[in-house]
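K.L.:
sequence-free structure coming up:
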């Protein structure tokens, strides 16, 4: 069964009313709003984005679901910490509970540009991206506990644990009775067994510090403006994790698979060449063996729990056939990557 939505969709009239009340309350930000000029900008799996025109540019109202105030607090805290880097949204107001809308609201100046497609990630964009990663990953870990939460894998064994536990849960599911699904799970089990034959060099991670990471870095969260400048958005999942995993995860994300292979290799190599981690190349190589299997696992789990992805009324699911295409593609990549790793 689909999950019940966390909140009913907010409409433009409600956002207009909220903005108007900011004006009436004398909030300094509101003086720049142009009354009535509100439009729906887009949706995420959980969030709604509205744009309101202002005298000095436009603003984005990011509406979080009820009960997701902690995500707003995380995003606002992280963006404040990253402000000196200058390639992220500039927050002007954060309300964990906006009483007019009865949901958390984050307001920031709208950034220029559009979300990139993998094909638009040319060498210049990849250079900018690795430069931003290096700056973020080298930041001191702040004392604020909000930014000290673990947001992703700390080492390859975390990925292996996820794959194993997910395989076990899918074996007990209703979808597991379907022949095609069962056949895919059997193939996944074979890949996982081959992964376990590899030397994952876990000792390389023993003294490795975790770093601040976006934890959801993918093309949809990267904007590119008309001058080719790269901007990073959507920081609600930020926290501590292995930075090498974040970079490898970006290049093996489904949204990035259309990137030509030589550009993928270039992007990962560029990051490793500039990393302070002397084992960066070796770690990246380990994750390249694991991630295609991990993504195949994750997408199979999405097929297994297909209806449960409807987290909000506006969510449109990718067709199941497209998900199966992704699984098949990741299986092919995984066989190749593991075979090469076993020969090394």
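P.N.:
Yep, that arrived. Predicted model, so just to flag it, every value in this text is computed and none were measured.

K.L.:
going forward, measure contacts and count neighbours with C-alpha atoms only.
P.N.:
Noted.

K.L.:
from residue 283, how far out is residue 247?
P.N.:
Residue 247 is 11 Å from residue 283, where distance means CA to CA, to the nearest Å.

K.L.:
try residue 93
P.N.:
40 Å.

K.L.:
where along the chain do the helices fall?
P.N.:
For the chain, applying DSSP state H gives helices covering 12-24, 69-82, 123-137, 156-171, 179-197, 243-251, 261-274, 280-304, 320-343.

K.L.:
included below, for side-by-side comparison, is a second structure:
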């Protein structure tokens, strides 16, 4: 059984994800959807979605027991030729990017095409005539504007954040996450378990560390999906339940040390205003009326509302609001 978890972003808010919670997906490709619902796919090993709807790759074990690699009709032509002759198996990996770019590897081969220049230079520097100097790639992912992240098997990393023509950062949330993790003295990038960048939408990504810390960015409506993947990446997530005291039928808190045979009696007052044990009986007090309490509450509520309203600053509207803003999600160690 394959225990590999992955999350792949696709065009128009599509995705395909596998974790210990199972396989989930929202895909626009009719051919991929038909394959996933055909009943012939037994276990998905790996999947990748390209920026074009019919550009996709699915590696799986069929219900009949054989491994297969299937791809969409718009998958890059060079990759289609490669996949038609590749030996399928659970260790096959493939990543698709903008402009028909891709990288694919298995224990028997590695091939890439049209990668961002800096990413290709990085991979070439890891590879020497004698073999992999820094180890073969473990994770390679890139998005629009040549933003990328690469991690080798030996823990070597390379990444780049793209700038716009006005030198504004195009992936600010991703950059912020990398800088925050770099600032942690005890963190090493070899402890990165998984990372994936969106090839179609800027600043959408997911990154997970071996200690359970994760960070991601996605538009608001899909935040629960991304969070569910991160929480179930290593194992099936079980929410921690807080211990609660048992409640008895009388509305009080039950105590396991109580003896059911114990009969506790309360001393009753006698006619002279003292309890039977000699303690003076407390004088009776008249509780405030409901009208008086309501008046006090209304005054307190009015004063509190006024003070809170005065303390809240009025934000200035953005000069150029985005219709879809990725939402940053970050959770510290959940193990």
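P.N.:
Cool, got the structure. Nothing here was measured: the structure is a model prediction, and the numbers come from that model.

K.L.:
just give the TM-score of the two.
P.N.:
The TM-score (TM-score structural alignment, normalised by the length of structure 2) is 0.26; 138 aligned residues with a CA RMSD of 6.2 Å.

K.L.:
residue 93 and residue 283 of structure 1: who's more crowded?
P.N.:
Of the pair residue 93 of structure 1 and residue 283, residue 283 is the one with more neighbours under other CA atoms under 10 Å, namely 22 against 14.

K.L.:
wouldn't the more buried one be in contact with residue 243 here?
P.N.:
No: the pair residue 283 of structure 1 and residue 243 fails to qualify as a contact (CA atoms under 8 Å) at a distance of 10.3 Å.

K.L.:
list the residues that contact residue 216 of structure 2.
P.N.:
Residues in contact with residue 216 of structure 2 (CA atoms under 8 Å, 6 or more residues apart in numbering) are 174, 204, 205, 206, 207, 226, 328, 329, 330.

K.L.:
not counting sequence-adjacent ones, nearest residue to the last one?
P.N.:
For residue 330 of structure 2, ignoring the flanking residues on the chain, the nearest one in space by CA to CA, 6 or more residues apart in numbering is residue 215 at 4.2 Å.

K.L.:
one more: the fourth one?
P.N.:
Spatially, and ignoring its direct neighbours in sequence, residue 206 of structure 2 is nearest to residue 216 (4.2 Å; CA to CA, 6+ apart).

K.L.:
need the three-state assignment for the one you found.
P.N.:
strand (DSSP: H, G, I helix; E, B strand; the rest coil).

K.L.:
circling back: and the helices of structure 1, which is most packed in?
P.N.:
helix 243-251 (a mean of 24; mean count of other CA atoms under 10 Å).

K.L.:
tell me where the stretch 1-150 of structure 2 has helices.
P.N.:
30-36, 77-85, 117-126 (DSSP state H, counting those that start in this stretch).

K.L.:
counting by contacts, list what the shortest one packs against.
P.N.:
Which is helix 30-36 of structure 2. Under the contact criterion of 3 or more CA pairs under 8 Å, 6 or more residues apart in numbering; DSSP states H and E, the helices and strands touching helix 30-36 of structure 2 comprise an empty set.

K.L.:
just the buried residues of that helix, please?
P.N.:
32, 36 (16 or more other CA atoms under 10 Å).

K.L.:
so what secondary structure elements neighbour the helix or strand encompassing residue 230 of structure 2?
P.N.:
Applying DSSP states H and E as the criterion places residue 230 of structure 2 in helix 223-231. Other elements packing on helix 223-231 of structure 2 under the criterion 3+ CA pairs under 8 Å, 6+ apart are strand 15-19, strand 214-219, strand 326-331.

K.L.:
mind putting those strands in JSON lines, distance to residue 80 of structure 2 included?
P.N.:
Shown next, in JSON lines, are these (distance: least, CA to CA, whole Å):
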{"stretch": "strand 15-19", "distance to residue 80 of structure 2": "20"}
{"stretch": "strand 214-219", "distance to residue 80 of structure 2": "30"}
{"stretch": "strand 326-331", "distance to residue 80 of structure 2": "32"}
